[in-house]
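> Coordinates only, no sequence provided:
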């Protein structure tokens, strides 16, 4: 797993002893760990990157639920494992409803957190790969001319060159030239690939 994209585990908890013990456990399993003593500490010092979060749901000032909401508003996306103490289960459930991946109730075993962290990092790496692929397609799409985008849209909708020519008021030969340029610029080896790329572009619109 660790020969893939570098990933970091972010621990956000106001309990220093807990942060220290979790950091030791995770680093002993060859994970990269960064700790924060509060939600504000995280929001101020987080520099971006691929990873997951161990988040204490009950913290002074800004609690875990509020941090989740702020992260969503700021476009900070990562799998979150909520840490809850006794009596905080309802807050943990609320965090799950807001998109947290899972939750652990203190006290929990080292094996339990390592299992969830591995699962979260796998999900984080997959999401990063998907975002990278979408961005690569978007960059290719940005290189298309307005006419090439029009042709691409009609091609992926299943129209033949003759139909596209009639729709755009150009010759079938010109359509073929534009279509060839689209396939080249989009690095699409087939129509099926081009259709998949068009679907990814729609995710950004």
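On my side now, so go ahead. The structure displayed is predicted, hence computed values, not measured ones.

> Every contact and neighbour count from this point should use C-alpha atoms.
Noted.

> show me where this structure has helices.
Ranges of helices within the chain are 16-28, 39-45, 64-74, 89-97, 110-142, 146-156, 161-168, 172-185, 191-204, based on DSSP state H.

> Those: which one's closest to residue 4?
Checking those against residue 4 by CA to CA gives helix 110-142 as the closest, at 7.9 Å.

> returning to what we had before: would you format the helices of the chain as JSON lines with mean neighbour count and distance to residue 54 included?
Formatted as JSON lines, the helices of the chain follow (neighbours: other CA atoms under 10 Å; distance: least, CA to CA, whole Å):
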{"stretch": "helix 16-28", "mean neighbour count": "14", "distance to residue 54": "9"}
{"stretch": "helix 39-45", "mean neighbour count": "15", "distance to residue 54": "12"}
{"stretch": "helix 64-74", "mean neighbour count": "16", "distance to residue 54": "10"}
{"stretch": "helix 89-97", "mean neighbour count": "17", "distance to residue 54": "12"}
{"stretch": "helix 110-142", "mean neighbour count": "16", "distance to residue 54": "8"}
{"stretch": "helix 146-156", "mean neighbour count": "18", "distance to residue 54": "43"}
{"stretch": "helix 161-168", "mean neighbour count": "16", "distance to residue 54": "53"}
{"stretch": "helix 172-185", "mean neighbour count": "16", "distance to residue 54": "42"}
{"stretch": "helix 191-204", "mean neighbour count": "15", "distance to residue 54": "28"}
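
> try this one next to it:
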């Protein structure tokens, strides 16, 4: 349930807690820190909101303040379902004192941080802002990887072979020998692949290959 609209550039927090008083207090606290807040009374309600928002592009990106102990779906179950649905929102789990093992389990499942009750307002705000920052970095890396993969996918098979050779640190003449072609042909493929990748230097070409998930020899290759 939206508490206020999440306009462009706004920090967004999704509060998932079965305690109405906690939802109200967290919404007030976060709004005072400049967040747009959406509150959900259960894990099921949060996931239903995400499903309802999907045709319009999904829930607004923001951190999820997720209570671990709730009736019905607990926080761990919600995290698992978020992962299954591809909901890439950073999560801060809120847990009772003494539930650190459960919080560790949540962090192993991908939570950015955890806060123990009773918590201070400043701790919640700092955790939410840190989770948002990490989430923004993750999204930027994902965009970079997707863009790099799309550019690499445009290469011909032979251009990809030359790029793999370059990634292995081989010189043109060595790549030529390995592929059974002339050094001049390698130069042509190298020029073409750099043009398709939209790069000006070998280092940029290699960064693009690595961003696309390619790995140097000795590691898993595409």
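Received the coordinates, thanks. This structure is a prediction, so every number in the text was calculated from the model and none was measured.

> what's the TM-score here?
After superposition, the two chains reach a TM-score of 0.87 (TM-score structural alignment, normalised by the length of the first structure), with 202 aligned residues with a CA RMSD of 2.3 Å.

> wait, which of the helices of the first structure is closest to residue 81 of the first structure?
That would be helix 110-142 among the helices of the first structure, by CA to CA, at 7.6 Å.

> Provide the aligned range in the second structure for the closest one.
Aligned using TM-score structural alignment, helix 110-142 of the first structure spans residues 121-153 in the second structure.

> average gap between that stretch and the first structure?
Once superposed with the first structure, the aligned residues differ from stretch 121-153 of the second structure by a mean of 1.1 Å; criterion: mean CA distance after the TM-score superposition for the first structure.

> How far off centre is that stretch?
5 Å (CA atoms, centre = their mean, to the nearest Å).

> what do you get for stretch 119-137 of the second structure?
16 Å.

> what sits up against it?
Residues outside stretch 119-137 of the second structure that contact it (CA atoms under 8 Å, 6 or more residues apart in numbering): 11, 13, 29-30, 33, 62-65, 89-92, 112-115.

> Going through those, which ones are buried?
11, 13, 29-30, 62-65, 89-92, 112-115 (16 or more other CA atoms under 10 Å).

> Go through those residues and flag which are in strands.
Counting by DSSP state E, the part of these found in strands is 11, 13, 63, 64, 65, 91, 92, 113, 114, 115.

> Report how many residues lie close to the aligned residue in the second structure for residue 30 of the first structure.
Using TM-score structural alignment, the partner of residue 30 of the first structure in the second structure is residue 34. Residue 34 of the second structure has 12 neighbours, counted by other CA atoms under 10 Å.

> wait, residue 34 of the second structure sits on residue 13?
No - between residue 34 of the second structure and residue 13 there is no contact, the gap being 10.1 Å when judged by CA atoms under 8 Å.

> which residues touch residue 151 of the first structure?
Taking CA under 8 Å, 6+ apart, we find residue 151 of the first structure in contact with 164, 175, 178, 179.

> Mind telling me which residue is nearest the centre of the second structure?
Compute the mean C-alpha point of the second structure, and by CA atoms, centre = their mean the closest residue is residue 138, 3.7 Å away.

> how close does the residue of the second structure most remote from its centre get to residue 190 of the second structure?
Within the second structure, residue 182 marks the point farthest from the mean C-alpha position, 42.7 Å out by CA atoms, centre = their mean. From residue 182 of the second structure over to residue 190 of the second structure the distance is 12 Å, taken as CA to CA, to the nearest Å.

> What of residue 149 of the second structure?
The gap separating residue 149 of the second structure from residue 190 of the second structure is 18 Å, by CA to CA.

> now do residue 38 of the second structure
Residue 38 of the second structure is 51 Å from residue 190 of the second structure, by CA to CA.

> next one: residue 66 of the second structure
Distance from residue 66 of the second structure to residue 190 of the second structure, by CA to CA: 50 Å.

> can you check residue 132 of the second structure too?
In terms of CA to CA, residue 132 of the second structure sits 40 Å off from residue 190 of the second structure.

> Next, count neighbours for the closest residue to residue 115 of the second structure other than its chain neighbours.
If the residues on either side of it in the chain are set aside, residue 115 of the second structure comes closest to residue 94, at 4.9 Å by CA to CA, 6 or more residues apart in numbering. Number of residues near residue 94 of the second structure (other CA under 10 Å) recorded here: 24.

> which position in the first structure aligns with residue 94 of the second structure?
Per TM-score structural alignment, residue 94 of the second structure is aligned with residue 83.
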